[in-house]
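*Asks:* need a structure here:
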Amino acid sequence: MRKGKLFVVSGPSGVGKGSICSEVIKGDENINFSVSVTTRLPRAGEIEGIHYFFRKKEEFENLISENSFLEYAKVFDNYYGTLKDYVFEKLDKGENIILDIDTQGALNVKANYSEAILVFILPPSLDELKSRLMNRATENESELKKRINGARAEIKKAINYDYIIINDDLNKAICDLKTIIYVEKLKTDKKVIENILEEEI
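*Replies:* The predicted structure follows:
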C-alpha cells in the first residue's frame, strides 16, 4: 500500500484557500482535512474528533512537553495544534491529509516532517485581495490595512513552499490543487518498488 501524503495549504486571509480545499476534499474520498486539537470550548454543533479534539489547557501543555505536535500555536487565550500520531496514523493507512494553516505553522510542520508538501495560495494581486476582503464587509479600514500588511509578510514566505497556486479563477485553482495531489501520487515510491521485487513468481 502506498503511504498517504500530507499537503499543507497556506495563504493570506481572503485568498480562498478554505473554499479550494473544501471542494478538493468533496471530490476525493481518499483525502481529508486534518483534525486539530484545541483548548477552546466546543461551539454549537461541533463534534469531538470531527471538528476538533477538545482538550483542557493542562492536557495540551502536557502534549507539548511530550513533543506530540507537528505544529502548535497559541491564539489569544487558546492553543491549537496538529498531533503527530493522528496524522501519521492516517498516512500509514494510505490516506492523504490536507492541513490548512498559516505560514509559521506550515514551516514548523516541514521542519518536523520533511515529506510534507507545502502549497501556497496567492491572490492575483494585493489590490484584488483587498477588494475581496472589502466585499466580505467584516473589517473596517484599519483592520483591512492590518490584513494587507499581514498578507505581505505571509507572501514573502511563499518562496519556501513546494507549489504556488494563483487564485484568479476558483475552478482553475481547485483543478490546480487536484493536479498537485495527483502528481505527488505518481512520484517514485521506493516501498512500492521493493514490494514488487519481493514477489515470488
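*Asks:* hey, let's count contacts and neighbours off CA atoms from now on
*Replies:* OK.
*Asks:* hey, where'd the strands end up in the chain?
*Replies:* Here the chain has its strands, by DSSP state E, at 6-10, 31-33, 36-38, 52-54, 69-75, 78-83, 96-100, 117-122, 163-166.
*Asks:* Okay, helices next: where are they in the chain?
*Replies:* 17-26, 57-65, 84-92, 103-112, 126-136, 141-156, 170-186, 190-197 (DSSP state H).
*Asks:* Would you confirm that K93 contacts K5?
*Replies:* No - taking C-alpha atoms under 8 Å as the definition, K93 is not a contact partner of K5, at 10.5 Å.
*Asks:* neighbour count winner among those two?
*Replies:* K5 (23 against 12; other C-alpha atoms under 10 Å).
*Asks:* For the closest residue to the more buried one other than its chain neighbours, grab the count of nearby residues.
*Replies:* Counting by C-alpha to C-alpha, 6 or more residues apart in numbering, the nearest residue to K5 once its immediate chain neighbours are dropped is N96, at 4.8 Å. Neighbourhood size, N96 [other C-alpha under 10 Å]: 24.
*Asks:* For N96, give me its contacts.
*Replies:* Shown in contact with N96 (C-alpha atoms under 8 Å, 6 or more residues apart in numbering): 4-7, 30-32, 90.
*Asks:* which among those residues gets closest to R55?
*Replies:* The closest of those to R55 turns out to be K90 (C-alpha to C-alpha; 20.6 Å).
*Asks:* One more, please, to line up against the first structure:
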Amino acid sequence: MAATSRGTSPVPPDVRPRLTVLSGPSGVGKSTVVSHMRKVHPEVWLSVSATTRKPRPGEKHGVHYFFVTDEEMDKLIANGELLEWAEFAGNRYGTPRNAVVERLEAGEPVLLEIELEGARQVKESMSDSQLVFLAPPNWDELVRRLTGRGTESAEVIERRLAAAKIELAAESEFDTTLVNTSVEDVARELLALMEVV
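*Replies:* Coordinates of the predicted model:
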C-alpha cells in the first residue's frame, strides 16, 4: 500500500487502515522490532508517546518520546488529549489522540507500541484496532534481556519482572501473538498483519 500524502482528502472508512497496537512485557524487544520494521518500511507511522520518565542516554524529545512534567501530563489527561495512558514502573505514559486519528483518516498505517494497560484502553475506545502481543521465547530469556540493559536499578528491574508476569498472563486478550525469536521475522510478520507490502 502506498503512503498517502497528507494533502489529499480523507480515505473512505471502509478502506481506512486499522490501528495496530503492539504490546508485551518490558524487555521483550518491542522497540527493537519497531525500529527494524521502520527502517524497511518508513511509511508506517509510529505514534510518539508522552512520558513523565526521564530520558535514557541517546533518547531525543519528540523522536523517542515527548518528555513532559507531571503537571503537563495531568493537563493532557484532564483535557482528554490522550487516546490512552498508564502508569508503569513509577512513570506515566500516554498516546496523543489527534495525531493517531489524523494519520488513520489520511489512509496511513499507524502503529502504537505501548504497555498492556494502554492497549486495553485503546481497544475500549477504538474497538476495530488490532492488538498484537509480542512474547519472549521463554521466561529466562526475558529475565536476561531485562537485567542486561544495565540502565536501571535492581529495584526497578524487580518491579519490571513482577509486571512482566502479569503482562504475560494477559496474552489471551490479544488478537495475535508473535514470539520474538528473530527481530527480522517478527518485523516481517507484523508488517503482514498491518497489510503493508
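*Asks:* After superposition, what is the TM-score?
*Replies:* Overlay of the two chains. TM-score (TM-score structural alignment, normalised by the length of structure 2): 0.76; 183 aligned residues with a C-alpha RMSD of 3.0 Å.
*Asks:* re the thing from before, turn the helices of structure 1 into a markdown table, including distance to V119 of structure 1.
*Replies:* Supplementary listing: those in a markdown table, determined by distance: least, C-alpha to C-alpha, whole Å:
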| stretch | distance to V119 of structure 1 |
| --- | --- |
| helix 17-26 | 10 |
| helix 57-65 | 26 |
| helix 84-92 | 18 |
| helix 103-112 | 9 |
| helix 126-136 | 18 |
| helix 141-156 | 12 |
| helix 170-186 | 8 |
| helix 190-197 | 24 |
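*Asks:* need these in a markdown table with distance to I47 of structure 1 and mean neighbour count, can you?
*Replies:* As requested, these are exported to a markdown table (distance: least, C-alpha to C-alpha, whole Å; neighbours: other C-alpha atoms under 10 Å):
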| stretch | distance to I47 of structure 1 | mean neighbour count |
| --- | --- | --- |
| helix 17-26 | 18 | 17 |
| helix 57-65 | 18 | 14 |
| helix 84-92 | 17 | 16 |
| helix 103-112 | 24 | 19 |
| helix 126-136 | 27 | 15 |
| helix 141-156 | 30 | 14 |
| helix 170-186 | 27 | 15 |
| helix 190-197 | 36 | 10 |
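*Asks:* for the strands of structure 1, which one ends up most surrounded?
*Replies:* Compared across the strands of structure 1, strand 6-10 shows the largest average neighbour count, a mean of 26 (mean count of other C-alpha atoms under 10 Å).
*Asks:* Check the mean deviation of that strand from structure 2.
*Replies:* In the superposition with structure 2, the average deviation recorded for strand 6-10 of structure 1 is 1.1 Å (mean C-alpha distance after the TM-score superposition for structure 1).
*Asks:* Distance to N195 of structure 1 added to the contacts of N96 of structure 1, as a markdown table?
*Replies:* Output for the contacts of N96 of structure 1, formatted as a markdown table (distance: C-alpha to C-alpha, whole Å):
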| residue | distance to N195 of structure 1 |
| --- | --- |
| G4 | 16 |
| K5 | 19 |
| L6 | 22 |
| F7 | 25 |
| N30 | 22 |
| I31 | 24 |
| N32 | 26 |
| K90 | 21 |
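*Asks:* need the contact list for L161 of structure 2.
*Replies:* With C-alpha under 8 Å, 6+ apart as the criterion, the residues that contact L161 of structure 2 are 26, 143, 146.
*Asks:* burial of the first one, as a residue count?
*Replies:* It stands for S26 of structure 2. Number of residues near S26 of structure 2 (other C-alpha under 10 Å) recorded here: 22.
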